[in-house]
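**Q** no sequence for this one, just the structure:
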């Protein structure tokens, strides 16, 4: 068994931060097309196949919170219902759409005539608390310990 050292961890964190910085240089459509930046995927490392139903609902909301993150950072990013399954094989589409139809998850959404899928600003805090991911400048509404990662956290 190979021992992981502090230097190994630092190198991994530095690589992740470099990749995040590079991602920020892309336009919205390129970010949206980069599968490694999203949660609704089916890869050897991350797959919705390994998620239970609750984890899948949280991953859907987390993806929508991330879309809000990119929009707040000036990225023009169209996001529609069909984008939820863009990185998934057809056999997994119905599972995602079933999770997406959950009434609790639906309660976070803004109804838009243009077909865009967005979290309703009134329910953004609820959505972040549900999925366990908070946008910069936002805070969880809990006294429990949470993990917050971002620039400068080492």
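**A** Sure thing, it's come through. Not measured: the values here are computed from a predicted model. Residues are numbered from 1 along each chain as shown.

**Q** drop to CA atoms for contacts and neighbour counts, all remaining ones
**A** Noted.

**Q** pull out the buried residues from stretch 14-34.
**A** By neighbour count on 16 or more other Cα atoms under 10 Å, the buried set for stretch 14-34 is 28, 31, 32.

**Q** which strands and helices sit next to the helix or strand where the last one lies?
**A** Think residue 32. When elements are assigned from DSSP states H and E, residue 32 belongs to helix 28-33. Helix 28-33 sits against no helix or strand, with contacts defined as 3 or more Cα pairs under 8 Å, 6 or more residues apart in numbering; DSSP states H and E.

**Q** ok, residue 6 - how many residues close by?
**A** Neighbours of residue 6 under the rule other Cα atoms under 10 Å: 9.

**Q** below is an additional structure, to be compared with the one above:
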């Protein structure tokens, strides 16, 4: 998924959950949680030197990619578990938002044809529930749908 799709789908998911009766987000998201969600939504791609974040943090991105590869540890089931756990445990909205964004990113990539290594480092094979290919028309539809949802919510 492209970075802008990760941003839009993570934000839409957070707004959707904040509007639901589930006690996932208490009340309004706020600027701190929103900023955290957007950072977390692109953070797992620090492992790809050509990603939006990787180009801005080249030395760190290069090291992580060299050690773990793209969609390695930063996209693993362990990272997903830690992100969900952190989101549910942290009281600080900014850091809880980062955790939510990371979880949203990994979950979105799980639905790509590329998949994610859920059992990394024990097993590097990627798991996928393929709905879209990165850069495909389906991803564009997902992006536009998330964007439309956000616009409708914020305009009303």
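**A** Alright, I've got the coordinates. Computed from a prediction, not measured in an experiment: that's the story for all the values here.

**Q** got a TM-score for the two of them?
**A** With the length set by TM-score structural alignment, normalised by the length of the first structure, the two chains reach a TM-score of 0.27; 77 aligned residues with a Cα RMSD of 5.4 Å.

**Q** rewinding a little: now the element after the helix holding residue 32 of the first structure, going C-ward?
**A** With DSSP H and E, the next secondary element past helix 28-33 of the first structure is helix 53-72.

**Q** following element in sequence after that following helix, please.
**A** Per DSSP H and E, the helix or strand that comes after helix 53-72 of the first structure is helix 93-100.

**Q** what angle do helix 53-72 and that next one make with each other?
**A** In terms of direction (axes from the mean of the first three to the mean of the last three Cα atoms, to 10 degrees), helix 93-100 of the first structure departs from helix 53-72 by 80 degrees.

**Q** elements contacting helix 93-100 of the first structure?
**A** With contacts defined as 3+ Cα pairs under 8 Å, 6+ apart, helix 93-100 of the first structure has these neighbours: helix 53-72.

**Q** what comes up buried for the helix it packs on?
**A** Buried residues in helix 53-72 of the first structure, counted by 16+ other Cα under 10 Å: 56-68, 70.

**Q** circling back: for residue 14 of the first structure, state which of the buried residues of stretch 14-34 of the first structure is nearest.
**A** residue 31 (20.0 Å; Cα to Cα).

**Q** the closest one touches residue 20, doesn't it?
**A** No - the criterion here is Cα atoms under 8 Å, and residue 31 of the first structure misses it with residue 20 at 10.7 Å.

**Q** would TSV of the buried residues of stretch 14-34 of the first structure with distance to residue 126 of the first structure be doable?
**A** As requested, those are exported to TSV (distance: Cα to Cα, whole Å):
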residue	distance to residue 126 of the first structure
28	25
31	25
32	24
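
**Q** ok, so of those residues, who is nearest residue 8 of the first structure?
**A** Taking Cα to Cα as the measure, residue 31 is the one of the buried residues of stretch 14-34 of the first structure closest to residue 8 of the first structure, at 27.4 Å.

**Q** how close does the residue lying closest to that closest one once chain neighbours are set aside sit to residue 61 of the first structure?
**A** The shortest distance from residue 31 of the first structure to any non-neighbouring residue, by Cα to Cα, 6 or more residues apart in numbering, is to residue 23 (6.6 Å). Relative to residue 61 of the first structure, residue 23 of the first structure is positioned 21 Å away (Cα to Cα, to the nearest Å).

**Q** now do residue 15 of the first structure
**A** Using Cα to Cα, residue 15 of the first structure is found at 26 Å from residue 61 of the first structure.

**Q** repeat for residue 109 of the first structure
**A** Between residue 109 of the first structure and residue 61 of the first structure the computed distance is 9 Å (Cα to Cα).

**Q** give me the common contacts of those two.
**A** Counting by Cα atoms under 8 Å, 6 or more residues apart in numbering, residue 109 of the first structure and residue 61 have no contacts in common.

**Q** got the contact list for residue 86 of the second structure?
**A** Counted by Cα under 8 Å, 6+ apart, residue 86 of the second structure has contacts 96, 99.

**Q** state the helix or strand in which it lies.
**A** Residue 86 of the second structure belongs to helix 77-89 when assigned by DSSP H and E.

**Q** compile the buried residues of helix 53-72 of the first structure into CSV and extend it with columns for distance to residue 94 of the first structure.
**A** CSV is the format used below for the buried residues of helix 53-72 of the first structure (distance: Cα to Cα, whole Å):
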residue, distance to residue 94 of the first structure
56, 12
57, 13
58, 16
59, 15
60, 14
61, 17
62, 19
63, 17
64, 18
65, 22
66, 22
67, 22
68, 25
70, 27
